[in-house]
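Participant: take a look and give me a structure for this.
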Amino acid sequence: MSPDQDGEATLRTKFVATAGRIVPNLRGEHYDVAESDTIGRGLARVRAAADWIENAVTRGEVDLDEQLQKLLYRTPGRSV
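Facilitator: Down below sits the predicted model:
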């Protein structure tokens, strides 16, 4: 395994392990509209990043389009 692949595997393992600790604790939690919106925006950023990685791997497309760039790199608290 190359150093890049090893780092990716470690990051993936940490992400899944963290989700495994956090998600069960969400049962019974109630979020107001602002909190739900914030969580939704964060999840949209994660999905967009995952799609970008998948396109890089499957199609060799590594360029960020303008919308993806705004989604991934916007400043928190600032609307896109």
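Participant: hey, let's count contacts and neighbours off CA atoms from now on
Facilitator: OK.
Participant: from the contact counts, what lies against the helix or strand harbouring Leu11?
Facilitator: Using DSSP states H and E, Leu11 maps to helix 3-22. Packing partners of helix 3-22 (3 or more C-alpha pairs under 8 Å, 6 or more residues apart in numbering; DSSP states H and E): none among the helices and strands.
Participant: please give the structure of this sequence too, so both can be compared:
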Amino acid sequence: MKAVFLLVALLVAVVCVKAQGMPNLPAELQGEAEQLRNEISQLPKTEAGFPDISQASDDLRARMDDFMARMRAAQA
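Facilitator: Modelled structure (predicted):
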């Protein structure tokens, strides 16, 4: 369940960055969001057509967790 929440939160963050930009989000996080989005999009898809986060590597999951924590801190 946590992985699904993280995926949704990350995808929302990436959409916000791409659609309107986030002036308070550092450039390194914007670039990292795009990189994570690209990696997530390469995961096998579920029957519903979403990336199957259960097949993400431990490294990718750790980077997603770290990214979300740094994004929340940057927006605080």
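Participant: got a TM-score for the pair?
Facilitator: Here the superposed chains carry a TM-score of 0.39, computed using TM-score structural alignment, normalised by the length of the second structure; 48 aligned residues with a C-alpha RMSD of 3.8 Å.
Participant: circling back: in the helix holding Leu11 of the first structure, which residues are buried?
Facilitator: When burial is assessed from 16 or more other C-alpha atoms under 10 Å, helix 3-22 of the first structure yields no buried residues.
Participant: contacting residues around that helix?
Facilitator: The contact list for helix 3-22 of the first structure (C-alpha atoms under 8 Å, 6 or more residues apart in numbering) is empty.
Participant: moving C-terminal of the helix or strand hosting Glu34 of the second structure, what's the next helix or strand?
Facilitator: Following DSSP H and E, one finds Glu34 of the second structure within helix 27-41. Once the chain leaves helix 27-41 of the second structure, the next helix or strand it forms, by DSSP H and E, is helix 58-75.
Participant: and the angle from that following helix to helix 27-41?
Facilitator: Here helix 58-75 of the second structure runs at an angle of 140 degrees relative to helix 27-41 (axes from the mean of the first three to the mean of the last three C-alpha atoms, to 10 degrees).
Participant: on that earlier part again, ok, and for the helix holding Glu34 of the second structure, which residues are buried?
Facilitator: Leu29, Gln30, Ala33, Glu34, Leu36, Arg37, Ile40.
Participant: number of nearby residues for the closest residue in space to the fourth one that isn't next to it in sequence?
Facilitator: Ranked by C-alpha to C-alpha, 6 or more residues apart in numbering and with sequence neighbours excluded, the top spatial neighbour of Glu34 of the second structure is Val14, at 6.7 Å. Here the number of neighbours of Val14 of the second structure (other C-alpha atoms under 10 Å) works out to 22.
Participant: tell me who's in contact with Val14 of the second structure.
Facilitator: By C-alpha under 8 Å, 6+ apart, the neighbours of Val14 of the second structure are Gln30, Ala33, Glu34, Arg37.
Participant: right, I'll call it a day here.
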